[in-house]
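Chemist: model this:
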Amino acid sequence: MPMEQAVACLFCAFLALLLLKLRKRGNDNNAATKITLPPSPSRLPFIGNLHHLRRSPLAHRALADIARELDAPLIYVQLGDAPVVVASSADAAREIMKTHDKKFASRPYPPTIQSLRPMGLGIFFAPYGALWRQLRKVAIVKLLSVRRVQAFRRVREEEAGRLVADIASTPPGEAVNLCERIFRVITDSMTRTMIGERLERREEFLVVLAEIVRIASAFTLVEFYPSSWLARVIGSTPRRAHASYLTTYDLAESALRQRQQRREAVEAPARPKNAMTGEEEEELMDELVRIQKEGDLGVPLTIGNVKAVLLDLFGAGSETSSDALQWAMSELMRNPRVMKKAQAELRDKLRGKPTVAEADLADLKYLKLVVKETLRLHPVLPLLVPRQCQESCKIMGDPKFWDDPEEFKPERFENSAVDLKGTDFEFIPFGAGRRLCPGLAFGIASIEIVLAALLYHFDWELPRGVAPSELDMTEEMGITIRRKKDLYLRPTVRVYL
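Modeler: Okay, here's the model as predicted:
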């Protein structure tokens, strides 16, 4: 099972910290019942398998390498005191996220997350139970339904237009930092969706968001030895996490005040109306605060939960969408044939229209293939958010692979029924089962409109002296897998606003 195939098959879906409770059963007259664990590499005293992660700066690559050597779709590694099971085959993932979905529906609550979310948990880290079920219901029905996503299409179209105007103002021949511009347009789109306008303390928020990403994605002493008081004393992560928590919750409180002041400054008849329903437009924050005040969920929802949900949505939405767009543009620059085909489709369908609207995207079949192939080859979460096993169960499976898995070929999805909704376990960029990402529709909408605008309005060139095959595609580990180096491209306006 070559490493590249294992990564491409399931992007090494990392079901970390399953916390399998191994305990003796029976009495003195009966031998203890033992659970048969998946294959495991050799372990060292105290550190377990931590030394194996040094194979690569990217954890998913190191784990895929172990799976290849053991020729196993399911492996067991001991990271310090933390028992971890890794699934690297579609069938193993299917059993975990479908057959045994309920058993694996919970999340661990490690010390770092405890420090980042002491006032209440949001959608992503809440354990399986009544609170999580209600939060997910609110997210799917009230916040991120298809109707709600469509209601905010004006925001996405306007922000995509601002991005185009910003890039078009670049002096001829000058390269632009596309990573930076993409991240800003996605974060601005997210904040406008949440509170109706850009965040007043935007720069401060982006700085602390980057710090949270570094903290939450790091492998630290307290994660490997969660029960050790010494690890908590020596390690700086809990203190850094607590400092970030204080700043983020202050910023969330500031956003709540900003939204309230905006609403009070505008008389009800003059407030924006939903283009589809004609009703007063409610931002996501309005909806959450109203639900929290009404208190009819059946479980207590605190203002801490509200802030946690907002921060979860903002962090997940901004990081994943911007990283996916950066990888899409990188692959298109490395594959001129695909770039020309995608641009030809756009310019043929839009026929000189001054802007790209989301209504135009339905007919752009090849663009959608490009997005799918980007998410296959560069899953922004190759190590899925950890799940916790709540009871023992048996899991097995055999790997199945893509043809030419390391090649960027959008055509592989032509006439294919494989979708993004977690039903095809060889392709689960948004997860699957009960923990399927509730923001799937919002994320895809954000990616498609920005990518379409970039390809429609501009022709793109690499910096002088750089050939497509020489473009640096080095990955950097975080919560998501991003480009290690920013992407600089030279734009030429093809279709003016």
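Chemist: C-alpha from now on. contacts and neighbour counts both.
Modeler: Noted.
Chemist: List of residues touching stretch 172-189?
Modeler: Contact partners of stretch 172-189, identified using C-alpha atoms under 8 Å, 6 or more residues apart in numbering, comprise 155-156, 159-160, 163, 167, 170, 198-199, 314, 318-319, 321-323, 325-326, 446, 463, 486-492.
Chemist: buried subset of those residues?
Modeler: 155-156, 159-160, 163, 167, 198-199, 314, 318-319, 321-323, 325-326, 446, 463, 487-492 (16 or more other C-alpha atoms under 10 Å).
Chemist: List the ones among those residues that fall in helices.
Modeler: If you go by DSSP state H, those have 155-156, 159-160, 163, 167, 314, 318-319, 321-323, 325-326, 446 in helices.
Chemist: run this one through as well so I can compare:
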Amino acid sequence: MHKALQKISSEYGPFLQLRVFNFPVILVSSASVVYEIFKAHDLNVSSHGDIGIDECLVFGASGFIKAPYGDYWKFMKKIMVTKMLGPQSLERSRGIRAVELEGFYQNLLDKAMKKQIVNICEEALRLVNSTLGKMCLGSSFLQEKDEEEKVLKLSVEFAALSQKIFLTQVLRKPLEKLRILPFKKEIMNVSNKYEELLERIIVKHEEKVDEHEANEIMMDTLLAAFRGENAEYKINRKHIKALMAELFFGAGDTTSQIAQWGMAEILNNPRILERLREEIDCVVGKLRLIQETDLPMLPYLQAIIKETLRLHPPGVLLPREFQQGCTIRGFYIPKGTPLVINAYAVMRDPDFWKDPNEFKPERFLGQEEETREKALKFLPYGVGRRGCPGSNLASSLVETAIGVMVQCFDWKIEGEEINMEEASGRALLALAHPLKCTLTPRIPNPLPSNLQIPSS
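Modeler: All right, here's what the predicted structure looks like:
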């Protein structure tokens, strides 16, 4: 869909009004127009627009992502920032991520020793979901292997339905007028299974509440708000499950897909692989695993991830809605009009990016730094006050995961080059053909990264 909309914009212009079943939709495909909108109307477009299916656990009426910009959204964001995603929270949980990264390395090493084929996206998804779960629920998360596999399976199923969910959101008004609800049964089947699984996980956490210090982790704070224990905002149990589902699906699927796209680009470009490996060997060496504290000293690795996000953003279409009528570029836009920002087109806009369709990490080493006062051309995690609050964590997880894969293993692909074709039927970008490789250890038994973290 994003490519079809990009083609329409290239022919008719970057700021368009489309009509779908006679309902207007504003389509934006230019960095300069995005800047104009968010400079003057950020609050006005702070709503993510219509909810496709109210009862759905992901992107539904109980979720955080689609919640109106108000007290509930601000309360949930405050909890996420103070307990999980903010700088101080990330510092406190660094040891969790180090342990999970070591497990990621050991799992890859085991597959290498057994000469097994590795599905990079699946391995990255396991790493991300396990890390998020431990950060959210502590040691009680997924102690049973079958539950871990069920979370992974349901996250993948939701991802496969992402374009249908997006369509139910953008087209809700015309679909209601026509009295049809396409995809609802299919979507709710997955949602109900996810809700049952998350309820079991929460109950197990509650049974072990005495084993950890209350309110030290995000789940305890959410449960306290559910029980009404001095909460700024009382939430219900479905709010908690919806937030968890959106974390595992939204953060888990998107972050693992970024890792897969990044490795595909690296393996398709031997020069980039060699330069990245040289940087990691120089900064980290071969006696220990890469760790988060190394990242500021690895600018080329960071540039590779930024370039991956530019070419393959997790959310290609960003839906919003105008809360009040306003005028943009001389055109009046009525209240309630849907806005769709084609992030894919913005980040390949030839007016703002040199060689926009080529993978060039060097552009993020200073040559093409974004001029924010003129344009918003780099928006892989959204834009404005409703941008993704977990962008720093996501980038860190991808950078360390790719760092381990490049530092510790040599990779062999089938054929001469990886097929970069995009999967169809998804609102979140994915490779049409999952990246599967065989690997061999490159360095002998590096020390775990968690052994290298200075005590605080």
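Chemist: what's the distance between residue 311 of structure 2 and residue 24 of structure 2?
Modeler: Per C-alpha to C-alpha, to the nearest Å, residue 311 of structure 2 is found 29 Å from residue 24 of structure 2.
Chemist: ok, now residue 226 of structure 2?
Modeler: 39 Å.
Chemist: Same question for residue 179 of structure 2.
Modeler: Relative to residue 24 of structure 2, and taking C-alpha to C-alpha, residue 179 of structure 2 is found at 19 Å.
Chemist: more neighbours, these two?
Modeler: Ranked by neighbour count (other C-alpha atoms under 10 Å), residue 179 of structure 2 and residue 24 place residue 24 first, with 17 against 10.
Chemist: what separates the residue opposite the more buried one in structure 1 once aligned from residue 105 of structure 1, distance-wise?
Modeler: Mapped onto structure 1 by TM-score structural alignment, residue 24 of structure 2 lines up with residue 83. Per C-alpha to C-alpha, residue 83 of structure 1 is found 17 Å from residue 105 of structure 1.
Chemist: now residue 348 of structure 1
Modeler: For residue 348 of structure 1, the distance to residue 105 of structure 1 equals 45 Å [C-alpha to C-alpha].
Chemist: Now do the helices for the stretch 251-400 of structure 1: every range, in order, please.
Modeler: Secondary structure of the stretch 251-400 of structure 1 (DSSP state H, counting those that start in this stretch): helices at 284-294, 303-334, 336-350, 365-377.
Chemist: Could you give the residue range in structure 2 aligned to the longest one?
Modeler: The one in question is helix 303-334 of structure 1. Aligned using TM-score structural alignment, helix 303-334 of structure 1 spans residues 237-268 in structure 2.
Chemist: Ends of that stretch, what's the gap?
Modeler: 46 Å.
Chemist: in it, what's buried?
Modeler: For stretch 237-268 of structure 2, the neighbour count (16+ other C-alpha under 10 Å) marks 238-268 as buried.
Chemist: More neighbours: residue 348 and residue 105 of structure 1, which one.
Modeler: Using other C-alpha under 10 Å as the criterion, residue 348 of structure 1 and residue 105 rank with residue 105 on top: 20 against 10.
Chemist: What residue in structure 2 is paired with the more buried one?
Modeler: Under the alignment (TM-score structural alignment), residue 105 of structure 1 maps onto residue 46.
Chemist: Could you measure from that match over to residue 73 of structure 2?
Modeler: 11 Å.
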